[in-house]
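Participant: Okay, here's the prediction I keep looking at, along with the sequence it came from:
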Amino acid sequence: MRRHQLFILFLISSICIYLLFVWYDQHIWKVSKSNYLVFNHSNFSLHCTGKTNRTFQPISDPLISVEEWELLVKNLQWSLPPEALSTKESTDATKCSFSIVNPDSNHMVGGFVDVTVTARDAQARRKTYGGDFFQAKLYNTELKASTYGSVTDHCNGTYTVRLSLLWPGPAEVSIRLVHSSEAVQVLWRQREQDPDKVFFHGYFEGGGKQETAICNAQRSTKLVGDGKQCCCDYIDSVTGDPWFCRRPSSLPCHSLYYHSMGGYQAVLTEAEKAILKSSTNIIVPGKNAINVQPQTTESKQFLSHKVTDKPVYNYRTLSDRCGS
């Protein structure tokens, strides 16, 4: 009888532990993982009007709603310079600057700090248009803590950064110019007008013969060539994605059995090469130190009624959830 009771008790305990793990996975780990990703990059938004830099076909995928598609299209838009420019007109990170808005105000955990970034070209002239790719971060080296912020492009050479305050004590602002707007223009042109910068080799085999042909995911001008050997068309049976290869001279299209990386074939002018090499991934100078005060009872009540654009976390709570 005693053994039977122990067995029942063990079975009930096992079921409870299992249910606890399931609940933890669904309500704690997944939430903390998704919230951690919120702070793992700089969100970028465009607050200006004008011509967009790309057109998109209406969505026909039943798995994506029209609202989701329109949001994706909006987020993919990027402000471009009015015309092709040289390195002298390109944004120079060493000439740019940033300043903390209200540096003397009391910054508290759970709030935000705003930063204004001013872009200038290589001749220290203030930019009159946007499109620069800035990345903003707040960090504390001693605590090994950091969070990325959102960047708003005002399309006039100025940007507003908003950073969440997640831990008490000293914190430093870091603004990095990843690409100038002119470099973004070069990359955009390469993507839109010359999409197959990477090409692949397709290997065909049959009847004791082997042939190699150029392949890619788009039927581009480089792939088609003079049109005499174009093209073998393939469709992925799982994803439905297309794949194209130049037709081999003596083997049928169905003899394709493998493909590998072929190489790079980007076509850049000397001016474009210079723009991509200049002022890329460089820290912007500026006064960057603030001191964050711990939360008080009054500040907690104030922040609890404050509407924010993203979740706010105490640093220790976030680090505990993420296992760091």
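Facilitator: Cool, got the structure.
Participant: Could you use CA atoms for every contact and neighbour count after this?
Facilitator: Fine.
Participant: Ile235 touches Cys245, doesn't it?
Facilitator: No: assessed by CA atoms under 8 Å, Ile235 is found out of contact with Cys245, at 11.7 Å.
Participant: who's more crowded, these two?
Facilitator: More crowded of Ile235 and Cys245, by other CA atoms under 10 Å: Cys245, with 28 against 11.
Participant: tell me the contacts of Tyr159?
Facilitator: Neighbour list for Tyr159: 116-118, 151-153 [criterion: CA atoms under 8 Å, 6 or more residues apart in numbering].
Participant: The residues you listed in strands, which ones?
Facilitator: 116-118, 151-153 (DSSP state E).
Participant: for the residues you listed, which one is nearest Gln57?
Facilitator: Distance to Gln57, by CA to CA, is smallest for Asp153 among the ones in strands among the contacts of Tyr159, at 25.5 Å.
Participant: Let me know the distance separating that closest one from Ala266.
Facilitator: 29 Å (CA to CA, to the nearest Å).
Participant: more neighbours, the two?
Facilitator: For Asp153 versus Ala266, neighbours defined as other CA under 10 Å are more numerous around Asp153 (24 against 14).
Participant: Test my guess that that one contacts Phe44.
Facilitator: Yes: between Asp153 and Phe44 there is a contact at 7.5 Å, judged by CA under 8 Å.
Participant: pretty sure Ser180 contacts Thr91?
Facilitator: Yes: with contact taken as CA under 8 Å, Ser180 and Thr91 are classed as touching, separated by 5.2 Å.
Participant: residues in contact with Gln123?
Facilitator: Residues in contact with Gln123 (CA under 8 Å, 6+ apart) are 88-89, 95.
Participant: wait, which of those is closest to Leu318?
Facilitator: Lys95 (35.8 Å).
Participant: So the closest one: helix, strand or coil?
Facilitator: coil (DSSP: H, G, I helix; E, B strand; the rest coil).
Participant: residues contacting it?
Facilitator: Here Lys95 is in contact with 119-124, 284 (criterion: CA under 8 Å, 6+ apart).
Participant: Which PyMOL command selects the buried ones in those residues?
Facilitator: Entered in PyMOL, the line below selects the buried ones among the contacts of Lys95, by 16 or more other CA atoms under 10 Å:
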select buried, resi 119+120+121+122+124+284
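Participant: Alongside the first one, take a look at this:
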Amino acid sequence: MGSRSMSSRKYAIFSCLTVLGLIATYLVSEKTNISTNFEPNSRVSQVKQSESVVVNFQNLLQQYLKVQFGSQIWRTFYPEVDALLGLIEDNKLKWPAPITKTTFAKFTELSVKNRAEGYAVGDTVVATIEAKNGLGERKQHGGDYFYCRLMSTTEKGDILATGVACDIIDHGNGFYTASAPLLWPGNSTLFVDLVHSSEAVAALVLESAASSAKDIHFISTYPSGEEVDCNVGLPPNPSRPLCNLSHPEKGSSWFCYSDSAGNCPNVTYTETTYDNRVSFVGTTPLFNPETNFKVAIQMQGNVIQVKNSTYTSDLLKNLPRCETESGMPERSFENKAGYQSGFYLNGQWQSLQCEPRLTALSPEQCLQNKVIYCLGDSTMRQWYFALKSHLQLNDNPTKIQGRPKQDVWQAPVLDTDLVTT
């Protein structure tokens, strides 16, 4: 008897709350003229709503229970990701998505637009990537991360030591355009990998930039020795403004909290720390190396035969001589070869920005009595260790203040601006 009475009481309370919620929703929508019918309904569209509002309580709940992806300040650097996250936040894209609705490399297709007249050195090869889910259906939105490169190959398909990276355009509807300049004669082959599905990208944002992850930290040290948190996006902190160390011209964002005085000095050292845990990537089917994580996609007509011409040799002859200050940021230039900064030619890097000054000196002779500054990311750090070990170089901490008792330092030299929004 007691349990039956308790169940009846719970049902009555639930019913009252539901009714109150519907009444409140109706009143709010009447006062503000906010439509709560977020999904198209053919029957509803035929009804004039000048004096009444059709209430979709389920969609209203979804509106106020949106998936939030943290700070917005970094998203302007990544328009494709921003568009994807916006679809989820506006409830136009179901999240989390069933694994069969995510992008699968097995069904995704690549087709090369072959030309009747064939290709010659100096032309551009263009291909279409059609992203499909695990059911073989074309994706209706973008956000997938594909990696494409054009490589010189033998008639049997063996990869040679000449190649160039491709440009990829996300059209936001499941179609992507990949293109690459043809800079050498002979057989070439397009290779495209699905690195991450759009759903995996969103999951990574939730795990990192949205600050839901508590196990990976980027800690930077200021010249005073004060340590602060940094990331591609950080939540606002009333007592600590954000310092903007981003590089818009390179399409990358990076923010750090200010020091205790509210200033943004140069960063002298940055390190990554990990808490004890299992990698997030290894705990979800969104990162399956057999279906959707760094998997080659199907190809149609991806082998191209290229006739020779003087295009590349003429292009390289007219390049300016490389100078120390001639480094250019990504997409800061464009020539007939596109946006590529260079390519590998018979195993050697060939710049498309300037003519390299190569000498026959040994590394020891070339670097003797010189101070070497290694500025970059973790890849540059690996080069630092390799150079130091191979050439038996000495650290020179007096040239720049680094982290005490450390032989690796990073010191961006750009002046930072306070971010107050």
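Facilitator: Right, received. Where do you want to start? The model shown is predicted, which means the values in this text are computed figures rather than measured ones.
Participant: And the TM-score between them?
Facilitator: After superposition, the two chains reach a TM-score (TM-score structural alignment, normalised by the length of the first structure) of 0.53; 215 aligned residues with a CA RMSD of 4.6 Å.
Participant: Between the contacts of Gln123 of the first structure, which sits nearest Leu6 of the first structure?
Facilitator: Lys95 (75.0 Å).
Participant: And the closest one, what's its match in the second structure?
Facilitator: Following TM-score structural alignment, the counterpart assigned to Lys95 of the first structure within the second structure is Phe107.
Participant: do the same with His154 of the first structure
Facilitator: Per TM-score structural alignment, His154 of the first structure is aligned with His171.
Participant: okay but its match is in contact with Gly142, surely?
Facilitator: Yes: if you go by CA under 8 Å, His171 of the second structure and Gly142 touch, sitting 6.7 Å apart.
Participant: Show me which of those two is the more surrounded one.
Facilitator: Gly142 (21 against 13).
Participant: The more buried one - nearest residue in space that isn't next to it in sequence?
Facilitator: Sequence neighbours aside, Gly172 is the residue nearest to Gly142 of the second structure in space, at 4.0 Å (criterion: CA to CA, 6 or more residues apart in numbering).
Participant: How many residues are close by the one you found?
Facilitator: Neighbour count for Gly172 of the second structure, taken as other CA under 10 Å: 16.
Participant: Please verify my assumption that it contacts Gly143.
Facilitator: Yes: contact criterion CA under 8 Å: Gly172 of the second structure and Gly143 qualify, at 7.1 Å.
Participant: Now do the shared contacts for those two.
Facilitator: With CA under 8 Å, 6+ apart, Gly172 of the second structure and Gly143 have common neighbours Glu80.
Participant: The residue nearest to Gly142 of the second structure and Ala127 of the second structure, how far apart?
Facilitator: In this view, Gly172 of the second structure and Ala127 of the second structure are 16 Å apart by CA to CA.
Participant: Then Asp215 of the second structure?
Facilitator: According to CA to CA, Asp215 of the second structure stands 40 Å off from Ala127 of the second structure.
Participant: Looking at these two, which has the bigger crowd around it?
Facilitator: Ala127 (20 against 15).
Participant: The more buried one touches Ser111, doesn't it?
Facilitator: Yes: using CA under 8 Å, Ala127 of the second structure makes contact with Ser111 at a distance of 5.5 Å.
Participant: Tell me the secondary structure at Leu37 of the first structure.
Facilitator: For Leu37 of the first structure, the assignment made with three-state DSSP gives helix.
Participant: So what's the residue count around it?
Facilitator: Using other CA under 10 Å, the number of residues around Leu37 of the first structure comes to 9.
Participant: which one's the longest helix in the first structure?
Facilitator: Looking across the first structure with DSSP state H, the single longest helix is helix 2-24.
Participant: residues making contact with that one?
Facilitator: Contacts of helix 2-24 of the first structure (CA under 8 Å, 6+ apart): none.
Participant: could you pull out the helices for the stretch 151-300 of the second structure?
Facilitator: Secondary structure of the stretch 151-300 of the second structure by DSSP state H, counting those that start in this stretch: the helices cover 198-207.
Participant: Quick one: the strands in the stretch 251-400 of the second structure, in order.
Facilitator: Secondary structure of the stretch 251-400 of the second structure, counting by DSSP state E, counting those that start in this stretch: strands at 255-257, 269-274, 295-296, 298-300, 303-307, 342-345, 348-351.
Participant: Tell me which helix or strand Ser32 of the first structure sits in.
Facilitator: helix 30-38 (DSSP states H and E).
Participant: again but with Lys10 of the second structure, I slipped
Facilitator: In the assignment (DSSP H and E), Lys10 of the second structure maps to helix 2-32.
Participant: hmm, back to that, between the contacts of Lys95 of the first structure, which is closest to Leu166 of the first structure?
Facilitator: Closest to Leu166 of the first structure, out of all of the contacts of Lys95 of the first structure and judged by CA to CA, is Val284, at 22.9 Å.
Participant: ok, how many other residues are close to Gln5 of the first structure?
Facilitator: 10.
Participant: Give the equivalent position in the second structure for Ile15 of the first structure.
Facilitator: Here Ile15 of the first structure stays unmatched in the second structure, going by TM-score structural alignment.
Participant: so how far is Phe7 of the first structure from Ile15 of the first structure?
Facilitator: Ile15 of the first structure is 12 Å from Phe7 of the first structure, by CA to CA.
Participant: Wasn't Asn59 of the second structure part of a helix?
Facilitator: Yes: residue state for Asn59 of the second structure (three-state DSSP) corresponds to a helix.
Participant: which helices and strands does the longest strand seen in the first structure pack with?
Facilitator: Longest strand in the first structure, counting residues (DSSP E): strand 169-179. Other helices and strands packing on strand 169-179 of the first structure, by 3 or more CA pairs under 8 Å, 6 or more residues apart in numbering; DSSP states H and E, are strand 133-140, strand 282-283, strand 289-293.
Participant: How about that strand, which residues are buried there?
Facilitator: 169, 171, 173-179.
Participant: Just give me the closest of these to Leu163 of the first structure.
Facilitator: Looking across the buried residues of strand 169-179 of the first structure and measuring by CA to CA, the closest to Leu163 of the first structure is Val173, at 8.7 Å.
Participant: which position in the second structure aligns with that closest one?
Facilitator: Structural alignment places Val173 of the first structure opposite Leu190 in the second structure (criterion: TM-score structural alignment).
Participant: Its match and Met151 touch, don't they?
Facilitator: Yes: in terms of CA under 8 Å, Leu190 of the second structure counts as a neighbour of Met151; the distance is 6.5 Å.
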